[in-house]
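Student: Starting from these lines, generate the structure:
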Amino acid sequence: MNLRLGLGVTSYLVVALALGCDSSHKAIGVPAKTQEPSLWEIHELLAKKEFVDLTHSFEPGIPHWPGFPDEELETIYSYKPAPGLMGSGFFAQRYQIVGQWGTHCDPPAHFVEGLRTIDEIKPEEMILPLVVFDVHAAVEQNPDYVIRMEDVKAWEEKYGEVPKGAFCVMRTDWSKRWPDAKAMRNEDAAGTPHYPGWSQEVLTYLYETRKITASGHETTDTDPGLSTAKDDYTLETYVLGTNHYQIELLTNVDQLPEQGALAVVTFPKPLKGSGFPARVFAILP
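Tutor: Predicted coordinates:
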């Protein structure tokens, strides 16, 4: 074997080992097809990542839309056996809540008759690329701030296009006011609430151009406080009218990177349900 041929074979072996292909592959220079990792291997990788819980614990008295009643919580069985109670000796509680309670999922049917109820949201829509638009600095200066196309375009200039099927979250740091209901509503002397919200141009762009799967925020509403004070829920109607779901009252958004994480969005499955508390978390890159 001459020197040039020997170096060529050596180079191929190095590349083959680096790519994980078989050095005995007959077509020198054409690497063997790599095998995708198994789901268990993917789980092993994910288990080493950092997880961030984006969900508030709920209880009676938490901030909520003012038209809803408070939660009623009753312990119906305790660990200590009670006379006359069959099955006593274990812990069980009864919860009476509206579907839109705490960190929760709003399915399309919440606002639009005939569209999907919460049980009709597919599992494939629950593990998503996570996009965070950070506007908290602007909200600090103006609590009535609504996200603008400049905010979204600035994100895309840094990271590329918002991926199809993403879960897009607006970071306002409003959840730091939790669980103070008055602070969350932030009413002025006339009783008008002041809190941030989405905008029509941004939502239209995300859902119709970028084809995202869902969106979420830290406040009680999609629409800003100045709009809800006039009973104007145009933006929430728009989102749910696209037959997509949204998540309200997220927390710990300040612990997320703007790009690269995964969102896992889960909730129970009441038949024909109008909404339900959700458990949402992120897996960081």
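Student: going forward, measure contacts between C-alpha atoms and count neighbours the same way
Tutor: Fine.
Student: Residue 95 looks like it's in a strand, true?
Tutor: Yes: assessed with DSSP: H, G, I helix; E, B strand; the rest coil, residue 95 lies in a strand.
Student: Buried ones in stretch 189-202, by neighbour count?
Tutor: Using 16 or more other Cα atoms under 10 Å as the test for burial, stretch 189-202 gives 192, 193, 194, 195, 196, 197, 198, 199, 200, 202.
Student: How about residues contacting the helix or strand containing residue 158?
Tutor: For residue 158, the element it lies in under DSSP states H and E is helix 149-159. Residues outside helix 149-159 that contact it (Cα atoms under 8 Å, 6 or more residues apart in numbering) are 133, 134, 135, 162, 201, 202, 259.
Student: Stretch 139-146 too?
Tutor: Applying Cα under 8 Å, 6+ apart, the contact partners of stretch 139-146 are 138, 172, 194, 195, 196, 197, 198, 199, 224, 225, 226.
Student: What of stretch 94-103?
Tutor: 55-58, 62-64, 68-76, 106, 247-250, 273-279.
Student: Am I right that residue 13 is in a helix?
Tutor: Yes: assessed by three-state DSSP, residue 13 belongs to a helix.
Student: still on that earlier bit, mind checking which of the contacts of helix 149-159 are buried?
Tutor: 133, 134, 135, 162, 202, 259.
Student: Tell me the one of those nearest residue 11?
Tutor: residue 259 (36.8 Å; Cα to Cα).
Student: List the contacts of the closest one.
Tutor: 130, 131, 132, 159.
Student: who does the helix or strand just after the helix holding residue 158 touch, helix- and strand-wise?
Tutor: Following helix 149-159 in sequence order, the next helix or strand is strand 167-171 (DSSP H and E). Counting contacts by 3 or more Cα pairs under 8 Å, 6 or more residues apart in numbering; DSSP states H and E, strand 167-171 packs against strand 127-134, strand 214-216.
Student: and the ones you listed as TSV, adding distance to residue 185?
Tutor: Listed next are the helices and strands packed on strand 167-171 as TSV, based on distance: least, Cα to Cα, whole Å:
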stretch	distance to residue 185
strand 127-134	21
strand 214-216	18
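Student: Tell me which of those lies nearest to residue 88.
Tutor: Here strand 127-134 is closest among the helices and strands packed on strand 167-171 (Cα to Cα), at 38.8 Å.
Student: One more sequence to fold, the one below, so I can look at both together:
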Amino acid sequence: MSRGLTFTRLADLAHPIGTGMPRWPGDPPVTFLEVACREEDGYDLRAFAMGEHGGTHVNAPLSFLPGGADVRAAAPWPLLLPLAVLDLRGRAAADPGAHCAPDDVLAWEAAHGRVPRGCLFVCNTGWHHLWREPERFMGVQWGALRAGPGDAPPMVFPSFTPDAVHLLVHERGAAGIGIDTHGVDAPDDAEFLCNRMALAAGAVVVECLAGLDGLPPTGAHALLAPLPLCGGTGAPVAVTAFIP
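Tutor: Prediction:
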């Protein structure tokens, strides 16, 4: 509020954390364990466990870069950033492997002006609507269509291209990139180039965003507050949008 931020409504851009939610292959599932109950202890208490990159989360440089900062040192949290939202839903509906490429960023600028310096640039692919269908969210069924005989089906979902990330963080000065799929990188990019490029430039990376449909292309702000995990390679993050 000290910046004179005004808004008419708030929106939660993080998915609820629960068992059965989509997760990267090999990541641990979300588990809950009853530790105390009111009948015996006078209060209810559960322990829970999940991967640091589960649910709506930020990635820390430590996850991809030698000597990188952990999640606590990655940014001056909580972080308030202007939001720029690219609507990729139409193309992603026709092609589950659609990419946000430099031409998409330039087309966005032709319609809405130059990408604001210091913004969080987010792709709305519509994938957040598949959150309750983990196999569809991870694109396993589309991968099965592309797999050869006897091959394990790869994952297929929309993402950024490294060239688009370079344009955003190096040429436009974006402070972060985000997407509503499980990765800013294409799932077949074993080098995670988009993550590496953004994090090496000091930008924030947010994945598995929710609730993007109600956001305007410009004018909103996002407040990001991850769990301050000591040594965290990433962390679940609360993301609140302030919408004018």
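Student: What's the TM-score once they're superposed?
Tutor: The TM-score (TM-score structural alignment, normalised by the length of the second structure) is 0.90; 235 aligned residues with a Cα RMSD of 1.9 Å.
Student: Of the contacts of helix 149-159 of the first structure, which pair is most distant in space?
Tutor: Checking these with Cα to Cα, the most distant pair is 201 and 259, at 21.4 Å.
Student: Can you tell me the element the aligned residue in the second structure for residue 247 of the first structure falls in?
Tutor: The alignment partner of residue 247 of the first structure in the second structure, by TM-score structural alignment, is residue 206. Using DSSP H and E, residue 206 of the second structure maps to strand 204-207.
Student: mean shift between that strand and the first structure?
Tutor: With mean Cα distance after the TM-score superposition for the first structure, strand 204-207 of the second structure departs from the first structure by a mean of 1.2 Å once superposed.
Student: Just give me the neighbour total for whichever residue in the first structure pairs up with residue 175 of the second structure.
Tutor: Matched by TM-score structural alignment, residue 175 of the second structure corresponds to residue 213 in the first structure. When counting by other Cα atoms under 10 Å, one arrives at 23 neighbours for residue 213 of the first structure.
Student: tell me the contacts of residue 213 of the first structure?
Tutor: 125, 128, 164, 165, 166, 167, 207, 244, 245.
Student: could you redo the last one with a cut-off of 6 Å?
Tutor: 165, 166, 167 (Cα atoms under 6 Å, 6 or more residues apart in numbering).
Student: Report the buried members of the contacts of residue 259 of the first structure.
Tutor: 130, 131, 132.
Student: How much space separates the residue nearest the centre of the second structure from residue 144 of the second structure?
Tutor: Nearest to the geometric centre of the second structure sits residue 207, at 1.3 Å (Cα atoms, centre = their mean). From residue 207 of the second structure across to residue 144 of the second structure, the span is 24 Å (Cα to Cα, to the nearest Å).
Student: Map residue 121 of the first structure onto the second structure.
Tutor: Alignment note: residue 121 of the first structure maps to residue 74 in the second structure; criterion TM-score structural alignment.
Student: Quick one: map residue 46 of the second structure onto the first structure.
Tutor: Using TM-score structural alignment, residue 46 of the second structure pairs with residue 93 in the first structure.
Student: Its match contacts residue 73, doesn't it?
Tutor: No: the pair residue 93 of the first structure and residue 73 does not pass the contact test of Cα atoms under 6 Å, sitting 7.0 Å apart.
Student: Does the residue of the second structure most remote from its centre fall in a helix, a strand, or a coil region?
Tutor: Going by Cα atoms, centre = their mean, the residue of the second structure most distant from its centre is residue 40, 40.5 Å out. Using three-state DSSP, the structure places residue 40 of the second structure in helix.
Student: roughly how far apart are it and residue 34 of the second structure?
Tutor: For residue 40 of the second structure, the distance to residue 34 of the second structure equals 12 Å [Cα to Cα].
Student: coming back round to it: take the contacts of stretch 94-103 of the first structure and keep only those in strands.
Tutor: 72, 73, 74, 75, 76, 106, 247, 248, 276, 277, 279 (DSSP state E).
Student: all helices of the second structure, in order?
Tutor: Counting by DSSP state H, the second structure has helices at residues 38-41, 89-94, 102-112, 134-137, 140-146, 162-166, 193-200.
Student: ok, so of the contacts of residue 259 of the first structure, who is nearest residue 19 of the first structure?
Tutor: Distances from residue 19 of the first structure to the contacts of residue 259 of the first structure, taken by Cα to Cα, are shortest for residue 159, at 27.3 Å.
Student: how about the closest one, what's its partner in the second structure?
Tutor: Checking TM-score structural alignment: residue 159 of the first structure goes with residue 112.
Student: Please report how far that match lies from residue 145 of the second structure.
Tutor: With distances taken as Cα to Cα, residue 112 of the second structure is found 37 Å from residue 145 of the second structure.
Student: can you check residue 35 of the second structure too?
Tutor: 44 Å.
Student: counterpart of residue 78 of the first structure in the second structure?
Tutor: Match for residue 78 of the first structure (TM-score structural alignment): residue 37.
Student: wait, residue 195 of the first structure
Tutor: Looks like residue 195 of the first structure aligns to residue 157 there (TM-score structural alignment).
Student: Next: residue 107 of the first structure.
Tutor: Using TM-score structural alignment, residue 107 of the first structure lines up with residue 60 in the second structure.
Student: Contact partners for its match?
Tutor: With Cα under 6 Å, 6+ apart, residue 60 of the second structure has these contacts: 70, 71, 233, 234.
Student: give the contact list for the equivalent of residue 56 of the first structure over in the second structure.
Tutor: Aligned counterpart of residue 56 of the first structure in the second structure: residue 15 (TM-score structural alignment). For residue 15 of the second structure, the contact set (Cα under 6 Å, 6+ apart) comprises 56, 210.
Student: Same question for the one 4 residues further on.
Tutor: Shown in contact with residue 19 of the second structure (Cα under 6 Å, 6+ apart): residue 30.
Student: swap the cut-off to 7 Å and go again
Tutor: Contact analysis of residue 19 of the second structure by Cα atoms under 7 Å, 6 or more residues apart in numbering lists 29, 30, 31.
Student: any idea how far the corresponding residue of the first structure for residue 242 of the second structure lies from residue 53 of the first structure?
Tutor: With TM-score structural alignment defining the correspondence, residue 242 of the second structure maps onto residue 283 in the first structure. In this view, residue 283 of the first structure and residue 53 of the first structure are 9 Å apart by Cα to Cα.
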